[in-house]
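Q: For reference, the sequence and a predicted model appear below.
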Amino acid sequence: MPVPFINSIDIKELTPDSRYESYRLFKLNYEAHTLALHPAFDTLFSLNLARGIIPFDHQVNSVKKLLSRFRGRGMLCDEVGLGKTIEACLAMMELITRGLVKRVLILVPPSLIEQWKEETFFKFNLEFITSDDKRFKDCRTDAWGEFDRIIASIHTAKKMPHSNAISQQNFDLIIVDEAHHLKNANTVGWKFLNSLRKKYIFLLTATPVHNNLEELFNLVTLVYPGELGTLKSFKRNYVSSGDRLTPKNYESLRTLLSELIIRNRRATSDVKFTKRHARTIQIHMSEPEKIFYESVSNLVKNQYKGSPQQIKMTLRILQEEIGSVPAAAGSTLESLMDKLSDSITLKELIEQCNSITFPEKLRTLIEVINKLTDKVIVFTKFRPSHALITETLKKCDIPYSPLHGGMTRIEKESSIKDFQRKTKVLIATDVGSEGRNLQFCNNIINFDLPWNPMRIEQRIGRISRIGQEKDVHILNLSTKGTIEDYILYLLDAKINMFELVIGEVDVILGKLDEETEFEDLIIDAWTKSANMAQFENEINTLGENLLAAKQKYFTLKDTEDKIFGNQFTTAVAEESQPEEE
């Protein structure tokens, strides 16, 4: 029955509790006419609203396909480095702009929370609150209904009491990154996501197949329940007997999945990145530095086991800080004075810290900068290190621009412009550089090395990105005998991190341990080792596991190529495709 048109005279007399349902009919009529004014999804409003990005053809076509043919429920399974996050955010922004979506929940691994918050804000002007934000935590479980746009750790969300609170909510859109973690239908995570109420859902993964084809079935079922039939019929029709990873009836399976999955490949896309070259300079500590490093490390080891979680976190940060320069650890050592019983040792360490004013790493940095003829970005994780570097550059009459989280947006923009136009060096912290495209420079110096490899990847991604016309050069300053020296060995010598495609590191780390963050693996190995020989054994074991994870990733990549082929790419424009089939 068609909705009757209600004129402006009627509207004045309408109220929500009208006994003849006029108000409800008017609202329905109004929404129908509003939607009719919007063009179909072959025209994307989001392309003009996004900031600082120029989407590739395959990304634009993927969004159109996801929203039109797939009706806003789909799996984005592009190979790593092709921009699944951009596709998902463009599609989300399109739905929000058209008034089709208000409440959004983005579920990601803990290490990607800040990255998603950064992407959505800086590139799409969408403000999300994260599950570890103080405002969110203050609301306890009520927060899931209090805020309309949430980015949360899926590990937190799937656990009680959060899972119960989330299941009571209605979300317009749910986005899950690294969705392959939900490949097992018997897990709490799969059952949790399957139970949520949502209108639209995007699953993002570069590796939809891991150990067997049943996992692919489970992922597809989260988005399209019943589309692949029952698990029993799926196995009978498409899984080889005796080998659960090898499909049969390839063509039939591809035809079926091509209406459910989007998977662009690097070989068929127009994405091109310049080469990356990495080099390491190993630095030897002075005797005072060595004594300080060993003393602080002993304190960390002695106090770590049995300490409350908050103290453990502080001790881990302290261990990271001394891998930068001694000055970086000063304020943390002072903060521990009233928290640890060993105050005498802490006082001695603070005195040692203050006495080392010109560490060897800083001396090496100045030498390297003086030899460079091009612009360079120097990254450090810590504000005290940033302050020491800028102070030293000033004394050496080396033109520099600062960039850190304590600066206002206008100050940051001004500093970047100065760097682009006249200064030689940009001294940046990880927080200060968030959301910045710095591809007019092609040199990076990692003054210190974050324990989270994704942070290293994000640093490189500031210049190794679309628009970079030159090869990218990465120089790592590594102090011999430090934990960072061993991390660099793991990432460079074992898995050739700096030669991998952007995004592959994250996939490999996910295969290493899905539940434990990389930095936690490192600090656990460090604190339980009685001496350096034992720590080296732990690192070697971790290195072999990393190498196995890398080899597994490439093996599965070959398997996925056989399953999907080129049938799932959107490199060819979708304009000629009908909106519905």
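A: Cool, got the structure.

Q: going forward, measure contacts between C-alpha atoms and count neighbours the same way
A: OK.

Q: List the buried residues in stretch 556-573.
A: Leu556, Lys557, Thr559, Glu560, Ile563, Phe564, Asn566, Phe568, Thr569, Thr570, Ala571 (16 or more other CA atoms under 10 Å).

Q: Can you name the residues that contact the third one?
A: With CA atoms under 8 Å, 6 or more residues apart in numbering as the criterion, the residues that contact Thr559 are Thr246.

Q: Roughly how far does it sit from Leu245?
A: Remark: distance between Thr559 and Leu245 (CA to CA, to the nearest Å) = 8 Å.

Q: Could you do the first one as well?
A: Distance of Leu556 to Leu245, computed by CA to CA: 9 Å.

Q: any shared contact partners between those two?
A: In contact with both Leu556 and Leu245: no residue, using CA under 8 Å, 6+ apart.

Q: circling back: out of the buried residues of stretch 556-573, who's nearest Glu146?
A: Taking CA to CA as the measure, Glu146 lies nearest Thr570 of those, at 37.7 Å.

Q: In three-state terms, how would the closest one be classified?
A: Using DSSP: H, G, I helix; E, B strand; the rest coil, the secondary structure recorded for Thr570 is coil.

Q: cool, and Val378?
A: strand.

Q: Could I get the full set of helices for the stretch 451-581 of the chain?
A: 453-461, 483-488, 504-512, 518-527, 532-564 (DSSP state H, counting those that start in this stretch).

Q: nearest to Arg279, of those helices?
A: So among those, helix 483-488 is nearest, using CA to CA, at 10.9 Å.

Q: In that closest one, which residues have enough neighbours to count as buried?
A: Those buried within helix 483-488 under the rule 16+ other CA under 10 Å are Ile483, Glu484, Asp485, Tyr486, Ile487, Leu488.

Q: before we go on, here's another structure to hold up against the first:
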Amino acid sequence: MTDIKFEDQLFGRKVIDNRTVSMTDALKYLLKKEEFRTLDVAVGYFYVSGLLLLKDEFTNFMDNRNGHFRILMGNETNGATVNVLDSGKYHDYAELIQESTEKDTSNISDKEFLGKVSEWIKEGRIEVKIYTGTANYFHAKSYLFASSLNASYGTAIVGSSNFSESGLEGNTELNVLTQDGFFALHHWYNDLWLSKNEVTDFSPELIKIVNNNGAKRALQQYKPVKETYYDFANIFAQPYAELDMTKKWVQELFPHQRSGVISIKEKLDSLNTAVLSDGVGLGKTRTAAGVIRLYLETESVNRILIVADTKLKDQWHDELEAVGIKEYEYEYISRQQLVNMNYAQLKDNNYTLMVIDEAHLGFKNNNTEAYKKVLYMRQNNPKVKGLLLTATPWNNAREDVINIGSLFLKVDAIPNDRKYKQYFLLSPNKLTNKVVKHLANDDAAFKEFWSDVYLQRTRKTYGGKGTRFPHRNFPSVDIPYEPRKNEIFSNNFDVISDLKFPYQDPIKYIDNSKEELGAKQLKMMLLKRADSSWKAYATSLQHIVDKLEKLNVQYLKPMSYLKGKELLNHYVAFLGTAYGIGEYENKINILFKDFEPSEQTDPSQQTIRSQLRKQRYIENLKAQINSLTVTKAKNAIDKMTADYNSDVSTLKMLIDSLNKAYSKVDEKVDEIIECIDKERAKGHKIILVSQFADTVKYYYDRLYTHYNNPQLKYPMGMITGASNTDENGYSAKINQKPSTKKDVLNHFSPRSKKAIELIENNEQIDLVVATDTISTGQNLQDAVTLMNIDLPYNPMTLEQRIGRIDRPLPKGDNNDQIYIYTFPIYQSINSQLKMMKRLGNKMAGVLNDTEFDNVVLPQYEGYLKDITEKKQNAVKTMLDKTDDQMINHSDFSSEKHSEAYQQANKRMYDFKANQLTPLKDPLIPEYSFSNGKKHHSIAVVEIKYYDVNGSYLEKENILVDVNDSKKVEIIDAEKNLNGEIAFDVHNSKALSQGDALTAVERAKEKIYNVVKQQVLEYNKQHEFFAKNIDSTKNKTSVKAAVALRNSAMQEPRMVMSKLQSVNVDPKLLKDITKYLETIDKDDDLFPIVQEIANNPNVFWLEISKYIRFFNPDSIQEMENIGKNIQKASTRKADLEKTQYKVLDGNIVIK
């Protein structure tokens, strides 16, 4: 029976009677659990022969986990002992115990095991006491497993079994497994164990009995491997905390969320900040809610602010409520509300913890309004801690990651051995872009920063104990279209690629160099809509026709009757209206408002660079419009009219073809209905998802009519999102009644949403058709089937969809299969591939900053190519490639983020918690020896770096894989050491001292090679830092500073007047020019620098516009950086002067 099946049986029945489940099997299972380090047994009698039934598991428990075993023994209450008990004479009772134990032990032939028992008793890790209290009998039978002697929770077995062969598997017994009762039982046990009057020590007698019966203890001359592991643990193990599993709110968290809560709180407490960037489906919001709850429990003063999108408020409310947090215990505002607050409102904030959701929106650039507002809050309230949640930033620039992670970072708290600290010390008050860039260029420093501040786990890398994810199945369904429809899909590329869209970015008609970015975006989106549904496609085409007709009626036709100056004036007015020059909006992206209403550009994300870019755009636009002539205007209008006529004719013909082709049959709908019927027959709930609200409404109407006319037979719901309402203003419905997103999802997934009353009242719905508005932050685990009507360009968006149903399985849930359907249209796919090929390298920019996806990722293009060859595996391959790229992205990976590290650290820390007596005078003090076949030799080496003058620089401890002569991480070293504990070479009989010394010499050679490499790396790092912070100035910046100084010398009165007009002390001009010299090409202000370098008078003419970018705080911070750069030490280590020694090591003898 596998451990998982046995676990289900053990925890399901909870009865251990030696019939269905034996005590031997139950104890073996629990002894193998990594989290248990102590076993406390209270029994009527204990026999060493009982331990033999558990030999392998018990030996592993004692040696590999440094286990602790306490036995509280009474007496056997049968006829043979009644007279002794009644006599009340302790002497007789002790003799009885001793006699029965001797008799049992004398029959044991495994003398080596007896030797181990003897050693464990001698070390104090097996302790035995006898109950000698006043009670007539000691009937207790309990087995208590825990992580430590003081644990408040664990697993207990109570009942009738004594610790003997018959009690563990011979007799029919009645024992019950419990976790709820552990605390009380453990308290009772400790109370008895520590009693001065009721118990007496039996360990000395037991060790005599064991030794007298031939216990074979190996002569230990070499340091034991377990002692090496113990010393290793004392160097590297970090304290860890565990949440109290008896608390209801903790039980609402999965294991990875519990470890995440602890890890995040540790980061917040030590550095004042933490960034949680777990992968899709791991429940970041619930983890963050757990962190908040922990603060509410452990801190006396709490004032908590959550900054998140308005549309996420219900989700946050639900997640906080799930862990028992009341609404009055926190404040919630949107990012927009935060940005709209003035600085006076923010100054006196007294928050203890700020939680910022979707931090990649508005906080990845340190010049956005949102970033500056929060930074101001932190500067006025230095004690505030900041927890930021963000999407896994594997495709973000390092600079983004640094900006997010440094917003609340307490520089003084950064450990001195961290390489990234030196960069923060250059700019301690506000991390400037110059310093951000330097840190981003330093691989070693950046990785340390990532490891310390961020926490990122993915579905693949988590691999947590006790956590299971369902298996993904990817059915791909071919759709047999009739020939005329296939012809439409095949011709789409040619038809769409020839469209001109004259209403869009009309400046292109007077500027041939203008990049038609908007038109390319629209063409790609039309092809996606064709892939989604004919209805969405036709609707989009009709919207374009409507806009073209509006353009013609309001502008083109009236202007066709005009001539000369009148025509020019009307055309100029048209361009002014088209671009909203009076109140500039980014019209490049306004095309999407034709299809999916989007939010206005979020000012919280506006950077100085983007503000400048918009400003330049307007200025260039004005210049082009002002330079227009009558001839140019006439030619532009004629071209626009010709394009209007061509586009309208093409589009109307295409719409007519679609309406005729789909007037009777929609093969894709029919195929999806077939798949729904198949899944419905299995009792599966189903989610249908599309990017487009038009598609959702079309499919919902078709499916509702198919299943529920004339009466309701298949309850269902629809969600299109708040910005996509129907003619009555509703964005969600259940059957045909208006509803809300929350209500629809509660009815659809009542178990995961904890709305069980909807099941009891028979108010469930079994199918939801929705846009991607449901793709984030929702647990819809009642469903196991997801049908993708279309696929997003970004595989991470698809991963988010799947994450609604692909979540850690609750204990006992055997629904371990999920189904992710796709319905590819091959002719449509070919059209998309053709368009991608035409766009080539411009593809990334084509869809950048749209509401649909951040970028068309290469994995999606790979999917389009794969789908024709690997029909059933194309989607899986795309997602696997994306996931692998994330996991293997060296920038964003950290050993300490992995569950493997958490488990290794726990093993080490728990191992050292039970004291271990070191061997006295080992033959070779630094090393132990073992002969396992699977593991490598490991050494802990201390290196002290000295420069060429013999001056001390610093020291570090490194881990060396001696076999491969390379530096390794804690996970590998711990695995190799722990694995060798069972293969200890005890003495010179097994390994001669000469051979051992030879092995040590070989190890020294390999360790020295690693030390040499470390000295090189140390010097390389310091050399890089020196070059990286070199204050060599950008030539353009120097030119701009000189030009500004010269212009001021030539026109001093004008300069003084200009500076006074914006309330700037003329004395600051010198500081401003110095500041200009520090700005490099990656700085947001560099476009201004370029302008000043070309013409310094621009600065004086536009001083009211520019001076805000040169505020005194920024200038002062740059001066600080210059001073701190001069202080930074860049001395190199000298190999000859550098010292090293082995602190701890184990050599595997092959």
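A: All right, it came through fine. On a predicted model such as this, the values are computed, not experimentally measured, just so you know.

Q: Centroid-nearest residue for structure 2?
A: In structure 2, the centroid-proximal residue (CA atoms, centre = their mean) is Asp278; its distance is 1.4 Å.

Q: Now that it has come up, it's in contact with Ala391, right?
A: Yes: here Asp278 of structure 2 reaches Ala391: they are 7.4 Å apart, a contact under CA atoms under 8 Å.

Q: returning to that earlier point: what's the closest of the helices of the stretch 451-581 of structure 1 to Ile281 of structure 1?
A: Using CA to CA, the helices of the stretch 451-581 of structure 1 put helix 483-488 closest to Ile281 of structure 1, at 10.4 Å.

Q: hmm, back to that, distance to Lys417 of structure 1 for the helices of the stretch 451-581 of structure 1 - can I get that in TSV?
A: Listed next are these as TSV, based on distance: least, CA to CA, whole Å:
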stretch	distance to Lys417 of structure 1
helix 453-461	19
helix 483-488	32
helix 504-512	31
helix 518-527	34
helix 532-564	40
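
Q: So which of these is the most surrounded?
A: helix 483-488 (a mean of 21; mean count of other CA atoms under 10 Å).

Q: give me the element the residue nearest to the centre of structure 2 is part of.
A: Using DSSP states H and E, Asp278 of structure 2 sits in no helix or strand.

Q: between the helices of the stretch 451-581 of structure 1, which one is nearest to Tyr30 of structure 1?
A: Per CA to CA, nearest to Tyr30 of structure 1 of those: helix 532-564, 43.6 Å.

Q: which stretches of the stretch 101-250 of structure 1 form helices?
A: 113-118, 124, 134-138, 143-146, 154-157, 162-167, 188-195, 213-223, 231-238, 250-257.

Q: Summarise which helices and strands the longest one is packed against.
A: Looking back up the chat, that one is helix 213-223 of structure 1. Contacts defined by 3 or more CA pairs under 8 Å, 6 or more residues apart in numbering; DSSP states H and E place helix 213-223 of structure 1 against strand 73-76, helix 188-195, strand 197-204, helix 231-238.

Q: distance of Lys664 of structure 2 from Pro824 of structure 2?
A: From Lys664 of structure 2 to Pro824 of structure 2 the distance is 21 Å (CA to CA).

Q: repeat for Leu294 of structure 2
A: Applying CA to CA to Leu294 of structure 2 and Pro824 of structure 2 gives a distance of 47 Å.

Q: So the two - more neighbours on which side?
A: Pro824 (23 against 18; other CA atoms under 10 Å).

Q: Can you tell me what that one aligns to in structure 1?
A: Aligned counterpart of Pro824 of structure 2 in structure 1: Ser478 (TM-score structural alignment).

Q: residue contacts, that match?
A: By CA under 8 Å, 6+ apart, the neighbours of Ser478 of structure 1 are Thr280, Ile281, Gln282, Ile283, Asp448, Leu449, Glu484, Asp485, Leu488.

Q: for Leu107 of structure 1, same thing?
A: Contacts of Leu107 of structure 1 by CA under 8 Å, 6+ apart are Ile151, Ala152, Ser153, Ile154, Ala157, Ile174, Ile175, Val176, Asp177.
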